[in-house]
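*Asks:* Below are the sequence and a predicted model for it; my questions follow.
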Amino acid sequence: MKNGGFTMIKVSIIGAGPGGLAVGLLLAARGHEVDIFEKDDRVGGRSQAVTLGRYHFDLGPTFLMQVDVLRAVFAAADLALEDYVKLIPVEPLYDLIFKDNVFRPSRYRDKTHTELERLFPGELDHYERFMRDEATRYNKIAPLMQRPFEHWYDYFKPDALKALPHIVPFRSVHGKLKRYFEDANLIHAMSFQSKYLGMSAWKAPGFFTMLSYLEHAYGLYHVQGGLNKINDALADAIRALGGRIHLNTPVAQLLTQKRTVTGLQLENGETYPADCVVANADFAYFAHNLLDETLKIPHAPRKLHTMRYAISTYMMYLGLDKRYDLPHHTFVFADNYAQSVKTMTEKNTLDTDITVYVHNPSLIDNTLAPPGHSALYILVPVPNNDSQINWESYKITFKATILKRIEEKLGIYDIEQHIIEEKIMTPLDWEKNHHVYKGAVFNLSHTFSQLFYFRPHNAYRSLKHLFLVGGGTHPGSGLASIYQSAIITANLIDPK
């Protein structure tokens, strides 16, 4: 381990989310003693399974991209991802429904070309230039996402210096794309991925245009049974290697001695000594509730309010006794998308002109709903709990607003009549039930002041033997980034 030179160590991991499970597998495969403590009755964290009667859903993420990162986690344990889960390519990538047209980009370049020529005459050459340029940029920037940033001088390492001209620090995603495309809808189609970071394309750093590039270049995947099955696969592999996962076991606090973490204490009073602790809990929640205020660390509870946080989501999980032939991913854009996004992210209020995401995986996966039925997942980006919206009184009214929007744009008028099972999640629920600080489901905002060296470090710099994994540390949010953070953190603990 970096801070002590142990050969075989006892590792305690707080949280069985994707990051905690991935780092647990990597360390168990290297022969370490791994214990994972999870407050819920199942693994997965905010990407866990939701079961409503005979209908099955993912609680959170539904987009799987950069599959090679996840393959690398399994391969490091001498395992093959495809032996554990069935990957299903998504085609087309998604339906993007604008006020005056519908764009269906594809994992196949020729099909996307046809769509571009149909909807955006004159933009095909611009698209190809963007894809060529972005491939170059990604190859330069990707190495920075694959290693830790522990010191300010990490910015002067050769890979960082090579990447610097491609990072465009003073240009937003939207501003960068305006240099390629003329049509506003096409710009939105290539920039809405900023919401995967919980940000506005008008504020997200320009190098995050790599998200749309990665989707178009390498495609998206569904996992049979839902993306939550990846968590089950990781958990099964950990147990097979002798690791232990303790469900329904919330952690109360870290144990420290002279600014060194020595273990953790559970809410039931039990203590677990450990050579190192890895925190996979929501970072701000963890810092607010499990770190001692008297330690005077950079992220002490009193300092958390100065950090910037991402937006939240309003979720509907609907079990329906009717089959709906909607695409796997559908985005219904607000009529005035720019104004809607800015109202939410800059004014911290809701606009009645909303963007709605509908996920219909049961069309290609018959394990999620009974025959002739659908398991619909509906998401609307909304402000986090700094907005002070009273979701307890507003959530039913907002549900009606969403269903009306679906009626208007998708021509589906009977969803309400076919609901058999239903679950609604608001930002308040994310915070109260899933310990997501401010309900900011995409974690800390991805501004330059909170990226790379300025994001909480994978090896937490103020407490020895404390490590972080997940969306709140480097490289950031999104499943692929979280799996990458697990690789980084495991290599800091044990550089094998």
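*Replies:* Cool, the structure landed.

*Asks:* For the rest of this, base every contact and every neighbour count on C-alpha atoms.
*Replies:* Fine.

*Asks:* wait, doesn't N231 sit right on Q48?
*Replies:* Yes: between N231 and Q48 a contact is recorded at 7.5 Å, counting by CA atoms under 8 Å.

*Asks:* Identify the contacts common to these two.
*Replies:* Residues touching both N231 and Q48 (CA atoms under 8 Å, 6 or more residues apart in numbering): G17.

*Asks:* Quickly find the element holding the spatially closest residue to H457 that is not a sequence neighbour.
*Replies:* Excluding the flanking residues, the one nearest H457 by CA to CA, 6 or more residues apart in numbering is T473, at 5.9 Å. When elements are assigned from DSSP states H and E, T473 belongs to no helix and no strand.

*Asks:* Count the residues that sit near S449.
*Replies:* 12 (other CA atoms under 10 Å).

*Asks:* got a list of what it touches?
*Replies:* Per CA under 8 Å, 6+ apart, neighbours of S449: R455.

*Asks:* which residues sit against the longest helix along the chain?
*Replies:* In terms of residue count, the longest helix belonging to the chain (DSSP state H) is helix 124-145. For helix 124-145, the surrounding residues in contact (CA under 8 Å, 6+ apart) are 113, 116-117, 159-160, 162-163, 166-167, 180-181, 209-210, 213, 217, 474-475, 481, 484.

*Asks:* Buried ones only from these, please, as a PyMOL command.
*Replies:* Restricted to buried positions by 16 or more other CA atoms under 10 Å, the PyMOL selection for the contacts of helix 124-145 reads:
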select buried, resi 113+116+160+163+166+167+180+181+209+210+213+474+475+481+484
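
*Asks:* Among the contacts of helix 124-145, which ones are in helices?
*Replies:* Those of the contacts of helix 124-145 lying in helices (DSSP H): 113, 116-117, 159-160, 162-163, 166-167, 210, 213, 217, 481, 484.

*Asks:* pretty sure the residue nearest to H457 is touching A459, no?
*Replies:* No: between T473 and A459 there is no contact under CA under 8 Å: 9.4 Å.

*Asks:* okay, pairing it with this:
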Amino acid sequence: MTAPLRHPLPLDDPRPHAVVIGAGFGGLAAAIRLGARGYRVTVVERLDQPGGRARVFRQDGFTFDAGPTIITAPFLFDDLWELCGRRRADDVRLEALDPFYRLCFHDGSTLDCTGDPERMRDNVARLAPSDAAGYERFMARSQEICRIGFEQLGHVPFGSFLDMVRIAPDLIRLSGHRSVHHLVSRYVRDERLRVALSFHPLFVGGNPFTASAIYGLIAHLERRWGVHFAHGGTGRLVAGLVDLIRGQGGQVLLSADVQRITVEGGRATGVVLAGGEALRADVVVSNADVAWTYGRLLPEGSARRWRPAKLKRASWSMSLFVWYFGTDRRYDEVPHHTILLGPRYRGLLDDIFRRKVLAEDFSLYLHRPTATDPSLAPAGHDAFYVLSPVPNLAGGADWGALAEDYRARIAAHLEATVMPGLGRHIVTSRVMTPDHFRDELNAPHGAAFSLEPVLTQSAWFRPHNRSEDVANLYLVGAGTHPGAGLPGVLSSARILDEIVPHAHATQT
């Protein structure tokens, strides 16, 4: 028997009801799109704040975004505000960054990546003069891949294998069966430039040596729409989306842990929360990880294509070690985004993705949001996080024993390179390990980006946005098509416009 709902829904609202599991960006965007299509929406989130991987940590006067900090394709956010008859710019200020980020190579050379084609061409020519023409040819290819892979197909559901067959000629022509690194290496020879043009799959949990060359589109995606930062932090976008949902008459329930999706006659009919409370629904959308949805939330036997045994054999993305810290001085010479590359590229990625061992060396992404928005730290202070890609927990690492030593090694490296005197100026600190992704976000093996983005786990081969096994169940987020990253998860919600019936159709 299920208990009555502690958070009663309006009894006088006649709209069909949609329940969205999870308040990550995919779930929040799905809720807004369903609200615009006539549904009364309830978002249920197990954590005590919305955002999922984009939750916010506040301590000692500092504000830290837990997860995504690089915002590309901002029009996907603008679309959500427009669906509600509002302007995103009235609620959230996005600032275009220039440069996007600075790459610091192990030999001491640097490359500032910018959206200005002429300046970027000059920067490349200074780093690798003989590759300037090859860089231009690569960017032309990236533009073509982006036009097809993102603009034409990023919001198209791959519900049938015929959908995959139709794009096969383009996929082969664009070298989609090859890796991003293979594609880049056809155009440039300088190893540093090969790194600079091929590392982008790491933004979505992929290995540049195995991720499909389709991810070569990211270079043009950044050039065309820019890299942005939300003033107040990425959490401001989360808060803005929650406000849109409430403005549509929907609600977001926090600390509401879904225990199971109810299924009757092969159709999803709602959810049951940890306290036994039941929410009936005409449509259920899961923003939980696909393995959690199919392996833990559905009744046993409901999942046939994505059985737990199949998901156990799947290849999962890498995980992340993230250190959040604040300093009592400003480091104005450090740009908003810095990528510090270690002495190895292929070898380190092999350790992370294939061998799943924690290497002695590392490459780092350093985020300094106070370079753009000083309000995220006390006056005269700086807020940072530094992120290191690490193996997921299938490698067996004991992060309870490893975390402090790993943090100290990262701190020593930052102090020796771009942040002199760092150890004397740290005034607040916290770490997030792969255990966090497993325990708080229900991510298999602590994988930070769900399924690894390889060709055999992409498009039709990825769990579909409309469940193949349970009617009225839909999936959004990193584990479904088109994949991880803010453009990916927002596009997964956009796909719902194509596959979820309009609310009035459920009443006929």
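*Replies:* That came in fine, so what should we check first? In this text the structure is predicted, and so the values were computed from the model without any measurement.

*Asks:* Got a TM-score for the pair?
*Replies:* Taking TM-score structural alignment, normalised by the length of structure 1 as the basis, the two superposed chains have a TM-score of 0.95; 487 aligned residues with a CA RMSD of 1.6 Å.

*Asks:* Columns distance to V90 of structure 1 on top of the ones in helices among the contacts of helix 124-145 of structure 1, output as CSV?
*Replies:* Compiled in CSV, those are given as follows (distance: CA to CA, whole Å):
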residue, distance to V90 of structure 1
H113, 18
L116, 19
E117, 22
D159, 33
A160, 34
K162, 34
A163, 31
H166, 30
I167, 30
M210, 19
Y213, 16
A217, 13
S481, 20
Q484, 23
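
*Asks:* out of those residues, who's nearest F103 of structure 1?
*Replies:* Taking CA to CA as the measure, L116 is the one of these closest to F103 of structure 1, at 8.1 Å.

*Asks:* Can you tell me the closest non-neighbouring residue to the aligned partner of the closest one in structure 2?
*Replies:* In structure 2, the residue equivalent to L116 of structure 1 is V124, according to TM-score structural alignment. Of all residues not flanking V124 of structure 2 in the chain, A132 sits nearest, at 6.2 Å (CA to CA, 6+ apart).

*Asks:* Same question for L350 of structure 1.
*Replies:* Nearest to L350 of structure 1 is M344, by CA to CA, 6+ apart, at 5.7 Å.

*Asks:* Tell me which residue of structure 2 lines up with that neighbour.
*Replies:* In structure 2, M344 of structure 1 lands on I352 (TM-score structural alignment).

*Asks:* Give the helix, strand or coil label for whatever residue of structure 1 lines up with K312 of structure 2.
*Replies:* Matched by TM-score structural alignment, K312 of structure 2 corresponds to H305 in structure 1. What DSSP: H, G, I helix; E, B strand; the rest coil gives for H305 of structure 1 is helix.

*Asks:* L350 of structure 1 versus H305 of structure 1, what's the distance?
*Replies:* Applying CA to CA, to the nearest Å, the value for H305 of structure 1 to L350 of structure 1 is 22 Å.

*Asks:* Give me the more crowded residue out of those two.
*Replies:* Neighbour count, other CA under 10 Å: between H305 of structure 1 and L350, L350 has more, with 18 against 11.

*Asks:* Now do the equivalent of H246 of structure 1 over in structure 2: how many residues are near it, please.
*Replies:* Alignment note (TM-score structural alignment): H246 of structure 1 maps to L253 of structure 2. L253 of structure 2 sits with 18 neighbouring residues when counted by other CA under 10 Å.

*Asks:* Give me the residues contacting the longest helix along structure 2.
*Replies:* Secondary structure of structure 2 read by DSSP H shows that its longest helix is helix 399-417. For helix 399-417 of structure 2, the external contacting residues (CA under 8 Å, 6+ apart) are 323, 420-423, 431, 433-435.

*Asks:* Now the buried members of these.
*Replies:* 323, 422, 431, 433-435.

*Asks:* Only the buried residues of the helix or strand hosting Q339 of structure 1, if you could.
*Replies:* In the assignment (DSSP H and E), Q339 of structure 1 maps to helix 337-345. Residues of helix 337-345 of structure 1 classed as buried by neighbour count (16+ other CA under 10 Å): 337, 340-345.

*Asks:* For G149 of structure 2, see how far away the equivalent of I406 of structure 1 over in structure 2 is.
*Replies:* Under the alignment defined by TM-score structural alignment, I406 of structure 1 is paired with L414 of structure 2. Separation of L414 of structure 2 from G149 of structure 2 (CA to CA): 37 Å.

*Asks:* Just want to know which of the two has more residues nearby.
*Replies:* Between L414 of structure 2 and G149, counting by other CA under 10 Å, G149 is the more crowded of the two (23 against 19).

*Asks:* what's the counterpart of that one in structure 1?
*Replies:* Under the alignment (TM-score structural alignment), G149 of structure 2 maps onto I141.

*Asks:* Now do its match against G206 of structure 1, distance only.
*Replies:* Counting by CA to CA, the gap from I141 of structure 1 to G206 of structure 1 is 12 Å.

*Asks:* between those two, what contacts are shared?
*Replies:* I167.

*Asks:* ok, which stretches of structure 1 are helices?
*Replies:* Counting by DSSP H, the helices of structure 1 are 18-29, 67-76, 109-119, 124-145, 158-167, 173-177, 184-191, 210-218, 228-240, 283-289, 337-345, 391-410, 427-434, 479-493.

*Asks:* Quick one: closest of those helices to V251 of structure 1.
*Replies:* helix 283-289 (9.9 Å).

*Asks:* distance between stretch 210-229 of structure 2 and the chain's centre?
*Replies:* Put simply, stretch 210-229 of structure 2 sits 14 Å off its chain's centre (CA atoms, centre = their mean, to the nearest Å).

*Asks:* Quick one: end-to-end distance for it.
*Replies:* Its first and final residues considered, stretch 210-229 of structure 2 spans 29 Å by CA to CA.
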